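Chemist: coords please:
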Amino acid sequence: MDMTFQEGLALVAIGGVAGFINVLSAGGSMLTLPLLMFLGLPPQVANGTNRVSIVLQSVAAVGSFRREGASHVGLSLRLSVPAVAGSVFGAWLAMQVSDTLFEAILISAMAVASVAMLLPQPRVDTRPLSSQDLSPALYLAMFGIGVYGGFLQVGVGILFMAVLYRMLRIDLAQVNVFKVFIILVYMLPALGLFVYHGHVRWGYGLLLAVGSMAGAWLAVKVNMGPRGAAWIKWLTVAVIVTIILRLLLG
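Modeler: Model (predicted):
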């Protein structure tokens, strides 16, 4: 499939916006996955191709967080184990459904995630974490998030926010550090499964990744306050509404 210059530019630009949003908030895949479908990729191929950008975006974010002195490698690895198991199952499941069902699930997931992004977050306390804080219920939640992320990925950051905010009651800065690391670890086997089944278009994925890595790097550098987070969420929801209408109207 040939790609025009304008389409390549759109992939880089939207990738940059998505990478920035993904690191500071959530919902970047709500922009990139429909974009890949609009450019002519079948839903399952778009789903696999989008993973290339997510992996490289996460590499950039994890590296930048470590250079900034923010890292929870040990605890993140513990939480990644059930997420990896879930993601492999979710990726396998995604390749079993029809394109029509996948599109219906995508629209539903975007609608639910849009509402979830607007819900108020609980009051949190900044405190050091240890392995004793990781309960069996949290590990089970990580498995569930892994299944969803392996299947679709759209809005998975919102699930991380809900789980880590509400179960660990840690602040947004800590949530983002955990989030990008766990996504990187569980996304690798999921991407491998899509590659094995021929559901990745590398040209599209790598162009998307160029933008998303730049956006992720910039997001780590930005000291995002509550007002900033709010406008990103509202901007994302506005774009999502447009995408849902576009999908519904064909």
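Chemist: alpha carbons only for contacts and neighbour counts from here, please
Modeler: Noted.
Chemist: Which residues are in contact with the residue lying closest to residue 42 once chain neighbours are set aside?
Modeler: Once flanking residues are discounted, residue 42 sits nearest to residue 99: 7.6 Å by C-alpha to C-alpha, 6 or more residues apart in numbering. Counting by C-alpha atoms under 8 Å, 6 or more residues apart in numbering, residue 99 makes contact with 42, 43, 44.
Chemist: Look up how far residue 235 lies from residue 99.
Modeler: 28 Å (C-alpha to C-alpha, to the nearest Å).
Chemist: again, but for residue 243
Modeler: Per C-alpha to C-alpha, residue 243 is found 13 Å from residue 235.
Chemist: neighbour count winner among these two?
Modeler: residue 243 (19 against 11; other C-alpha atoms under 10 Å).
Chemist: Show only the entries of the contacts of residue 99 found in helices.
Modeler: 43, 44 (DSSP state H).
Chemist: please give me the structure for this one as well, since I'd like to look at both together:
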Amino acid sequence: MAMEWYYYFALVGVGLVAGIINAMAAGGSMLSLPFLIFFGLPANIANATNRVAILLQNIVGVNSFRQEKVFNIKTDYKLAFPAAIGAMIGALIAVEIDPELFEKIIGVVMFIMLLLIVFNPDAWVKKQVGVVNSKPSLIQYIVFFFIGMYGGFIQLGVGVFLLGGLVLGCGYDLVKANAIKLFIVLVYTIFAIVIFIFYDQIDWLSGFILACGNMLGVWLGVKFTMKGGAKLVRYVLIAVLALTTVKLLIGL
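Modeler: Just a heads-up that it's a prediction; the model follows:
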């Protein structure tokens, strides 16, 4: 769909910030997805279009973490498989659901994420250290299957669940968890995006322009050593989430 020229410049900026957030913690889609919807893309098209940026962003992010010797595909790949299977199921649900109902679902999810950011802003970037189990348990496979299913349905907020599963459930520290999180999302997005392509739900121009910002942002985010950068965008997220939640749930 045709947009004003400034929309595409803003899209690069949003992608830049979203990429930084995704590399440092989680929640970049809480900025990019509402932006796409707020500027006129239907919720189902915005949800699919956002995956183009996520895919390309995570290729850059995973490679950057690998160069920093934080990510090792030989040992860190296991939980991506159940997430990929779940994501395909979630994506199929997303393309079949009524667009108006989907908008309401996204609005509710955004409202929940808004409450999490407002009332517990540090929980999703707090560093914790546990004992890492190199062989995931059946319970962990099941948990990541359902996280992947949610991620295939809607990317919004899935990084929060992945970090929770990797840090609290598997015992990784936050830096390692972020690297594995990007890889899991990369793998399941490949499968999910095939489904969105088949159902012709991607605005490719918006997706690639958003991806330009995302790729630069995730590269910068990996380089940052202070997690305070993620907190700086908290107020932006609150504002965008609040506006879009009102737009989707109330229709203003």
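Chemist: shouldn't residue 166 of structure 1 be in contact with residue 122?
Modeler: Yes - applying C-alpha atoms under 8 Å as the test, residue 166 of structure 1 and residue 122 come out as touching, 7.0 Å apart.
Chemist: neighbour count winner among those two?
Modeler: Taking neighbours as other C-alpha under 10 Å, residue 166 of structure 1 and residue 122 compare with residue 166 leading, 14 against 11.
Chemist: Aligned counterpart of the more buried one in structure 2, please.
Modeler: Under the alignment (TM-score structural alignment), residue 166 of structure 1 pairs with residue 168 in structure 2.
Chemist: Using the three-state scheme, assign residue 128 of structure 2.
Modeler: coil (DSSP: H, G, I helix; E, B strand; the rest coil).
Chemist: which position in structure 1 aligns with it?
Modeler: Using TM-score structural alignment, residue 128 of structure 2 sits opposite residue 124 in structure 1.
Chemist: List the contacts of the residue nearest to that match when sequence neighbours are not counted.
Modeler: Sequence neighbours aside, residue 169 is the residue nearest to residue 124 of structure 1 in space, at 5.0 Å (criterion: C-alpha to C-alpha, 6+ apart). If you count contacts by C-alpha under 8 Å, 6+ apart, residue 169 of structure 1 has them with 123, 124, 125, 126.
Chemist: Throw these into JSON lines and include distance to residue 106 of structure 1 and neighbour count, thanks.
Modeler: Listed next are those as JSON lines, based on distance: C-alpha to C-alpha, whole Å; neighbours: other C-alpha atoms under 10 Å:
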{"residue": "123", "distance to residue 106 of structure 1": "31", "neighbour count": "10"}
{"residue": "124", "distance to residue 106 of structure 1": "31", "neighbour count": "13"}
{"residue": "125", "distance to residue 106 of structure 1": "34", "neighbour count": "11"}
{"residue": "126", "distance to residue 106 of structure 1": "35", "neighbour count": "11"}
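Chemist: I'd say residue 192 of structure 2 and residue 87 touch.
Modeler: Yes - using C-alpha under 8 Å, residue 192 of structure 2 is in contact with residue 87, at 6.0 Å.
Chemist: Quickly list what's touching both of these two.
Modeler: With contacts defined as C-alpha under 8 Å, 6+ apart, the residues shared by residue 192 of structure 2 and residue 87 are residue 152.
Chemist: Pull out the buried residues from the host helix or strand of residue 194 of structure 2.
Modeler: Per DSSP states H and E: residue 194 of structure 2 is located in helix 174-198. Judged by neighbour count (16 or more other C-alpha atoms under 10 Å), helix 174-198 of structure 2 contains these buried residues: 174-193, 195-196.
Chemist: Give me the aligned partner of residue 140 of structure 1 over in structure 2.
Modeler: Checking with TM-score structural alignment, residue 140 of structure 1 has residue 142 as its match.
Chemist: Sorry, wrong one. I was asking about residue 58 of structure 1.
Modeler: Counting by TM-score structural alignment, residue 58 of structure 1 corresponds to residue 58 in structure 2.
Chemist: measure that match to residue 134 of structure 2 for me?
Modeler: Distance of residue 58 of structure 2 to residue 134 of structure 2, given as C-alpha to C-alpha: 23 Å.
Chemist: And those two? Which one has more around it.
Modeler: residue 58 (28 against 11).
Chemist: Surely that one is in contact with residue 181?
Modeler: No - distance between residue 58 of structure 2 and residue 181: 9.4 Å, which falls outside the contact criterion (C-alpha under 8 Å).
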